[in-house]
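Engineer: could you look at this predicted model? Sequence included:
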Amino acid sequence: MNPTQTSRRRRQGWVLAGLTAASVLLHFLVTDQVGRTLPTTEDANESKIKRMEATYVKEVKLTAPPVGVARPAPAPQAPGASGKAKKRKVLPPAKKASQEEDKPAVVAEAASAASAADPAASAPTKVAEAPPAPASTPSSPAKGPTFEWPKATKVSFKLDGYFRGPITGTSAVEWLRQDNRYQVHMDIQVGGGLFTVQATSEGEITPDGLYPTRNEAKGRRMFIDAPVRSIVFDRDEITFANGDKAPRPPGVQDLISNIIQLAYRFTLDPSLLKPGNSIPVKVATAKQLEDVVLDIVNEETIDSPMGPLNTFHVKPRKLIDTGSPLPPIEIWFAPNLQYLPVRIYAERKDGPRDKQFTMDMQMERPPQQVGAQD
């Protein structure tokens, strides 16, 4: 074989190798994209949560803070009544004047949950018409819309931060509801979608707020899907992602449901947001229960696409250092936007430099919403 033929064969070999590599890469990309759209069999690394869907029809407007509906008080017992007392009809407690002024305040979800707890409360009753409310005066406190659990709400954020260099991206916190079932999603995309994180809380709505039943977190780095990490909330115990178990304490939340649970608590009791207050909460992370105190740092005006926005800065701190790598997540809640989170910030400045990071999510557009009656 002469040198010319040898050189030609070598070039053909390189071309064939290049075409083979390109074919393999194209096959991988197509298989990856198609595979993500096809149903798969259940296994330990697949999501057990089927995401609810919503079509958003309006933007949330600035209003006075919503007026919450406190859970109904139990029916009073007659003096000396015993466990074997004769069956008697229990009338619902009389409404106060302030409640009569706000008859629309009894929302469907609160009524449904209350009737489940006390069947007598679901009996139809005739309510007398309240007298006209007195005209408001400049000194009267502003009264906002009646609180109700919407069908869907989405707050979109722009994301800036640092991890081994500057990072940018987008994120969203989304609330979805079907009857008394809820989902809360936090979706994060960095680098045009090359890196993604999705965290979901699913559960039930009760008069005390959210009752999580499952939490899932998953992600994607380049073309590789990370395994799904799940926390399962049973009635009496919690199973963490590493298989450990612990008794379920009353009022426990996961990291995602706690965002919406706080907004609900602030709606029912705005006095919680007094700067200097501290609110203890119990949170389930991927590995363990955490005792956390939420400090109301201050009342702060921040810039937003809707103009200057009054917010309350809430910062968590752990009661006990458990060695968890999760950094505290600071949140700014806006009372005039239904107590929605409009800024979320996290940082880790200790440890090796290649593990340090900051993440700053700031609302980039007015929140979108589907109302309960839409």
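Structural biologist: Looks like it came in fine. Numbering: from 1, shown residues only.

Engineer: please make it C-alpha for all contacts and neighbour counts, starting now.
Structural biologist: Will do.

Engineer: quick one: what helix or strand has residue 331 in it?
Structural biologist: Under the criterion of DSSP states H and E, residue 331 resides in strand 329-334.

Engineer: so which elements touch that strand?
Structural biologist: strand 309-318, strand 340-348 (3 or more CA pairs under 8 Å, 6 or more residues apart in numbering; DSSP states H and E).

Engineer: ok, residues contacting it?
Structural biologist: With contact meaning CA atoms under 8 Å, 6 or more residues apart in numbering, strand 329-334 is reached by 263, 309-316, 339-347.

Engineer: apply 6 Å and report the result again.
Structural biologist: 311-315, 339-346 (CA atoms under 6 Å, 6 or more residues apart in numbering).

Engineer: tell me which two of the residues you listed sit farthest apart.
Structural biologist: The span of the contacts of strand 329-334, defined through CA to CA, is set by 339 and 346 at 19.7 Å.

Engineer: the more surrounded of these two?
Structural biologist: Per other CA atoms under 10 Å, whichever of residue 339 and residue 346 has more neighbours is residue 339, with 22 against 17.

Engineer: ok, now which ones touch that one?
Structural biologist: Taking CA under 6 Å, 6+ apart, we find residue 339 in contact with 263, 333.

Engineer: and the gap between it and residue 64?
Structural biologist: Relative to residue 64, residue 339 is positioned 10 Å away (CA to CA, to the nearest Å).

Engineer: could you do residue 192 as well?
Structural biologist: For residue 192, the distance to residue 64 - CA to CA - is 37 Å.

Engineer: more neighbours, those two?
Structural biologist: Comparing residue 192 with residue 64 by other CA under 10 Å, the one with more neighbours is residue 64, at 15 against 10.

Engineer: surely that one and residue 335 touch.
Structural biologist: No - taking CA atoms under 6 Å as the definition, residue 64 is not a contact partner of residue 335, at 7.4 Å.

Engineer: residue ranges for the helices of the stretch 1-150 of the chain, please.
Structural biologist: 3-35, 97-101, 108-117 (DSSP state H, counting those that start in this stretch).

Engineer: out of those helices, nearest to residue 161?
Structural biologist: Using CA to CA, the nearest of the helices of the stretch 1-150 of the chain to residue 161 is helix 3-35, at 28.7 Å.

Engineer: contacting residues around residue 200?
Structural biologist: Here residue 200 is in contact with 184-185, 215-216 (CA under 6 Å, 6+ apart).

Engineer: tell me which of those residues is nearest to residue 11?
Structural biologist: Closest approach to residue 11 among the contacts of residue 200 (CA to CA): residue 216, at 51.3 Å.

Engineer: how many residues are close by the closest one?
Structural biologist: As a measure of burial, residue 216 has 23 neighbours, counting by other CA under 10 Å.

Engineer: isn't it right up against residue 230?
Structural biologist: Yes - the pair residue 216 and residue 230 passes the contact test of CA under 6 Å, sitting 4.5 Å apart.

Engineer: so where do the strands sit in the stretch 101-250 of the chain?
Structural biologist: 152-162, 166-178, 181-190, 195-206, 209-221, 224-225, 229-233, 237-239, 245-247 (DSSP state E, counting those that start in this stretch).

Engineer: and here's the other structure:
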Amino acid sequence: MKTPRPPWLLVLAVLALHLLAGHEVQRIQEGWRHDGPPPAPPRLQVDFVREMVLQAPAAVAALPPAAPLKPVPPAGDALAPAAALPASAPEPRSEPVAEAASAPADLPPTAVAQAASAPPSDEPGPEWPLSTQLTYALTGHYRGPVHGQAQVEWLRKGRDYQVHLDVAVGPSFAPFITRRMSSQGQLTPEGIAPQRYDEETRLILGEPRRASVFFLAAEVQLATGVREPAGRGAQDSASQFVQLTWLFMTGREPLQAGRVVQFPLVLPRKQYPWQYEVLGEEVLDTPMGPVASWHVRPTPATQAQVGGGDLVAEAWLAPSLQYLPVRLLIRQDTQTYIDLMLKSAPLQVAPESTNDIPRRLSR
């Protein structure tokens, strides 16, 4: 007759199995937690060596309008195989190299003609602004009046670009909210072609919240992992302002009160058929003196479609500062907004010699 095993041995065996199972579940969860989009590429390195000065913009001949943009389909028609797409970065779309499209203010006609006829290269057209850093004073309202600072960097090397918008609410030494919005991609004959957008929000207490959007050949992958068809000329939260600058600087969109500029805007959770209306010219007081600017704002129909939590931005673009924004007003709702006003003269990299541009484009 066998001696029965003590019951506590059975209890220990069951506990050991539970511990092993718990350890395995924790290991899997840790893997899920660390599975995310790969780190964004490092910031392009440039040296800002000079302050911009106000310049009277030269008249730019309007170019023929581009082909109509492909409308963004309603969310219900979007391709979404994807509630469970992997969080790895998909292959970015590949765009053609930019060519010179119109005569910038500071190039002689011969240089423009040579640049326009030059074969494609790794350099963007001469109409693109040099790498620029803009610093803003921040005021606004978030559960009460807030103050802070912000910085925008437009960086380009060859046909590669990056836009970084850094916002800090609170004292500079210990802000209680920070947000960084970064776009990167390529410069093309049709303007900015984003390939990746990253957004990070940090509170003084708590873990950072991150979101990434990837632009594919004919689709976008939202921060949720869902893929949807992408409209032609789609922009992200950061690239949209440079696209507006480029459209106005090259004359592709004339600066006229009542003019409406449209392109698809891809936000982390949703994309919209976006429309900006040119309201008119306003003179703003800046540290550089009075600066004439053009006020552009999303149309009422555009604002009406925006979902909760998505941001709506207005911009004041200054022709005397290469159409860069001297003021940005970004709203979440009527009680939550930040107002960015140019704090000092923008900084730029060393200017390129106009004599070098045709040679640079044709090498």
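Structural biologist: Okay, I see it. Note that the coordinates shown come from a computational prediction; the quantities given were computed from them, not determined experimentally.

Engineer: TM-score for these two?
Structural biologist: Aligned and superposed, the two chains score 0.68 in TM-score terms (TM-score structural alignment, normalised by the length of the second structure); 275 aligned residues with a CA RMSD of 3.2 Å.

Engineer: that older thread, out of the strands of the stretch 101-250 of the first structure, which one sits most buried?
Structural biologist: With neighbours taken as mean count of other CA atoms under 10 Å, those reach their highest mean count in strand 229-233, at a mean of 23.

Engineer: how about that one, which residues of the second structure does it hit?
Structural biologist: Counting by TM-score structural alignment, strand 229-233 of the first structure falls onto residues 211-215 of the second structure.

Engineer: distance from the chain centre to that stretch, please.
Structural biologist: 11 Å (CA atoms, centre = their mean, to the nearest Å).

Engineer: cool, stretch 97-115 of the first structure as well?
Structural biologist: Centre to centre, stretch against its chain (CA atoms, centre = their mean), the figure for stretch 97-115 of the first structure is 24 Å.

Engineer: quick check: buried residues in it?
Structural biologist: Buried residues in stretch 97-115 of the first structure, defined by neighbour count with 16 or more other CA atoms under 10 Å: 100-102, 105-107, 109-114.

Engineer: give the contact list for residue 32 of the second structure.
Structural biologist: By CA under 6 Å, 6+ apart, residue 32 of the second structure has no neighbours at all.

Engineer: ok, back up a step: can you tell me the mean distance of the strand holding residue 331 of the first structure from the second structure after alignment?
Structural biologist: On superposition with the second structure, the mean distance recorded for strand 329-334 of the first structure (mean CA distance after the TM-score superposition for the first structure) is 0.3 Å.

Engineer: that strand corresponds to what range in the second structure?
Structural biologist: Residues 313-318 of the second structure are where strand 329-334 of the first structure lands when matched by TM-score structural alignment.

Engineer: next one: stretch 164-184 of the first structure
Structural biologist: Stretch 164-184 of the first structure corresponds to residues 143-163 in the second structure, going by TM-score structural alignment.

Engineer: just how off-centre is that stretch within its chain?
Structural biologist: 9 Å.

Engineer: touching it from outside, list them.
Structural biologist: Contacts with stretch 143-163 of the second structure, where a contact means CA under 6 Å, 6+ apart, come from 122-124, 131-140, 164-170, 182-187.

Engineer: name the nearest of the contacts of residue 200 of the first structure relative to residue 14 of the first structure.
Structural biologist: Nearest to residue 14 of the first structure among the contacts of residue 200 of the first structure: residue 216, at 46.3 Å, using CA to CA.

Engineer: what's the match for that closest one in the second structure?
Structural biologist: With TM-score structural alignment as the criterion, residue 216 of the first structure pairs with residue 198.

Engineer: any idea how far that match lies from residue 356 of the second structure?
Structural biologist: From residue 198 of the second structure to residue 356 of the second structure the distance is 35 Å (CA to CA).

Engineer: now residue 109 of the second structure, nearest residue through space, not along the chain?
Structural biologist: Leaving aside its sequence neighbours, residue 109 of the second structure sits nearest to residue 103 (CA to CA, 6 or more residues apart in numbering; 7.5 Å).

Engineer: please apply the same query to residue 170 of the second structure.
Structural biologist: In this structure, residue 170 of the second structure finds its nearest non-sequential neighbour in residue 148, 4.9 Å apart by CA to CA, 6+ apart.

Engineer: for that neighbour, give its distance to residue 328 of the second structure.
Structural biologist: Separation of residue 148 of the second structure from residue 328 of the second structure (CA to CA): 14 Å.

Engineer: how about residues contacting the match of strand 229-233 of the first structure?
Structural biologist: Stretch 211-215 of the second structure is contacted by residues 92, 195-199, 220-223 when judged by CA under 6 Å, 6+ apart.

Engineer: now for these: which two are most distant?
Structural biologist: Counting by CA to CA, the most remote pair of the contacts of stretch 211-215 of the second structure is 92 and 199, 17.6 Å apart.

Engineer: can I get the contacts of residue 200 of the first structure in a markdown table with distance to residue 323 of the first structure?
Structural biologist: What follows is the contacts of residue 200 of the first structure, written out as a markdown table (distance: CA to CA, whole Å):
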| residue | distance to residue 323 of the first structure |
| --- | --- |
| 184 | 27 |
| 185 | 26 |
| 215 | 21 |
| 216 | 22 |
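
Engineer: ok, of those residues, which one's closest to residue 26 of the first structure?
Structural biologist: Distances from residue 26 of the first structure to the contacts of residue 200 of the first structure, taken by CA to CA, are shortest for residue 216, at 31.1 Å.

Engineer: in contact with that closest one, which residues?
Structural biologist: Going by CA under 6 Å, 6+ apart, residue 216 of the first structure touches 199-200, 229-230.

Engineer: which single one of those residues is nearest to residue 45 of the first structure?
Structural biologist: Taking CA to CA as the measure, residue 45 of the first structure lies nearest residue 229 of the contacts of residue 216 of the first structure, at 7.6 Å.

Engineer: determine the longest strand present in the second structure.
Structural biologist: Selection of the longest strand in the second structure by residue count, based on DSSP state E, yields strand 271-286.

Engineer: in it, which residues are buried?
Structural biologist: Going by neighbour count (16+ other CA under 10 Å), the buried part of strand 271-286 of the second structure is 271-279, 281, 284.

Engineer: what angle do it and strand 312-318 make?
Structural biologist: Counting by axes from the mean of the first three to the mean of the last three CA atoms, to 10 degrees, strand 271-286 of the second structure lies at 40 degrees to strand 312-318.

Engineer: and strand 271-286 of the second structure, which stretch of the first structure?
Structural biologist: Under TM-score structural alignment, strand 271-286 of the second structure corresponds to residues 289-304 of the first structure.

Engineer: how much space between residue 196 of the second structure and residue 183 of the second structure?
Structural biologist: 6 Å.

Engineer: one more: residue 42 of the second structure?
Structural biologist: 12 Å.

Engineer: with residue 15 of the second structure instead?
Structural biologist: According to CA to CA, residue 15 of the second structure and residue 183 of the second structure sit 51 Å apart.
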